[in-house]
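**Student:** The sequence and its predicted three-dimensional model are supplied below.
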Amino acid sequence: MSRYGIPNTSLYIRNLPMQTREEELRGMFSKYGHVRDVYIPLDYYTRRPRGFAYIEYPSETPFRHFTL
């Protein structure tokens, strides 16, 4: 839980191929619950993906499916 009381409901996904698209990630992770947002940061200069992404869920429920 964050210090402001709102639970953190985002997953950090790393080591993604540069060709990975939002639709692919949304499709893979939507089987665990509704995906609110997919964010793939881009390099400032090249405008290419940086190799990681954030998957946001509306609640903590889907996190039961993931292990560290």
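**Tutor:** On my side now, so go ahead. Residues are numbered from 1 along each chain as shown.

**Student:** When you work out contacts or count neighbours from here on, use the C-alpha atoms and nothing else.
**Tutor:** Fine.

**Student:** Can you report how many residues lie near Y39?
**Tutor:** Burial measure for Y39: 14 neighbouring residues, criterion other C-alpha atoms under 10 Å.

**Student:** now F63
**Tutor:** For F63, the count of nearby residues is 14 (other C-alpha under 10 Å).

**Student:** and it, which of the three is it?
**Tutor:** What DSSP: H, G, I helix; E, B strand; the rest coil gives for F63 is helix.

**Student:** From Y45, how far off is it?
**Tutor:** 34 Å (C-alpha to C-alpha, to the nearest Å).

**Student:** here comes the other one, which I'd like you to weigh against the first:
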Amino acid sequence: MADLDAIESRELEMDESDMQCEVERAFPYSPQAGLFFNMTHEERIDSDRRSIYVGNVDYGATADELEMYFNGCGHVNRVTIPYNRFTGHPKGFAYIEFSERESVRTAMTLDETLFRGRVIKGKWKSSSMG
């Protein structure tokens, strides 16, 4: 019983990053999708500059729904929805990677719009605009 208490105590102490499990939906028509781990440092920086963080995402949202919502801003390479590995529940945010940097500018117009009944919050790095 003491071991179970120790395990439960350790789980509570874990940093959120330790509990993160990500599910990615790489779109088959994208030549860059699924290649993130084979990228050079410079390629990863470029990928970050073509990506956005979207907060307050409905927990039932799928990668396909997010791709459709943001596809009007430009071609979407990848949608990443982080999940808690212990509960299996989504964390309520996502990352969207576009093919072109200009798509990030266009996606800004969707900040504070309704997606699945929730007002989404977009965050873009200032380096994304460079």
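**Tutor:** Yes, it's here. The model shown is predicted, which means the values in this text are computed figures rather than measured ones.

**Student:** Who are the contact partners of the residue most central in space within the first structure?
**Tutor:** For the first structure, the residue nearest the mean C-alpha position is I55 (1.7 Å; C-alpha atoms, centre = their mean). By C-alpha atoms under 8 Å, 6 or more residues apart in numbering, I55 of the first structure lies in contact with S10, L11, Y12, I13, R26, F29, V35, R36, D37, V38, Y39.

**Student:** so what corresponds to it in the second structure?
**Tutor:** Counting by TM-score structural alignment, I55 of the first structure corresponds to I96 in the second structure.

**Student:** check which helix or strand covers that match.
**Tutor:** Here I96 of the second structure, judged by DSSP states H and E, is contained in strand 93-98.

**Student:** Which positions in the first structure sit opposite the biggest strand by length in the second structure in the alignment?
**Tutor:** Longest strand in the second structure, counting residues (DSSP state E): strand 76-84. Residues 35-43 of the first structure are matched to strand 76-84 of the second structure when aligned by TM-score structural alignment.
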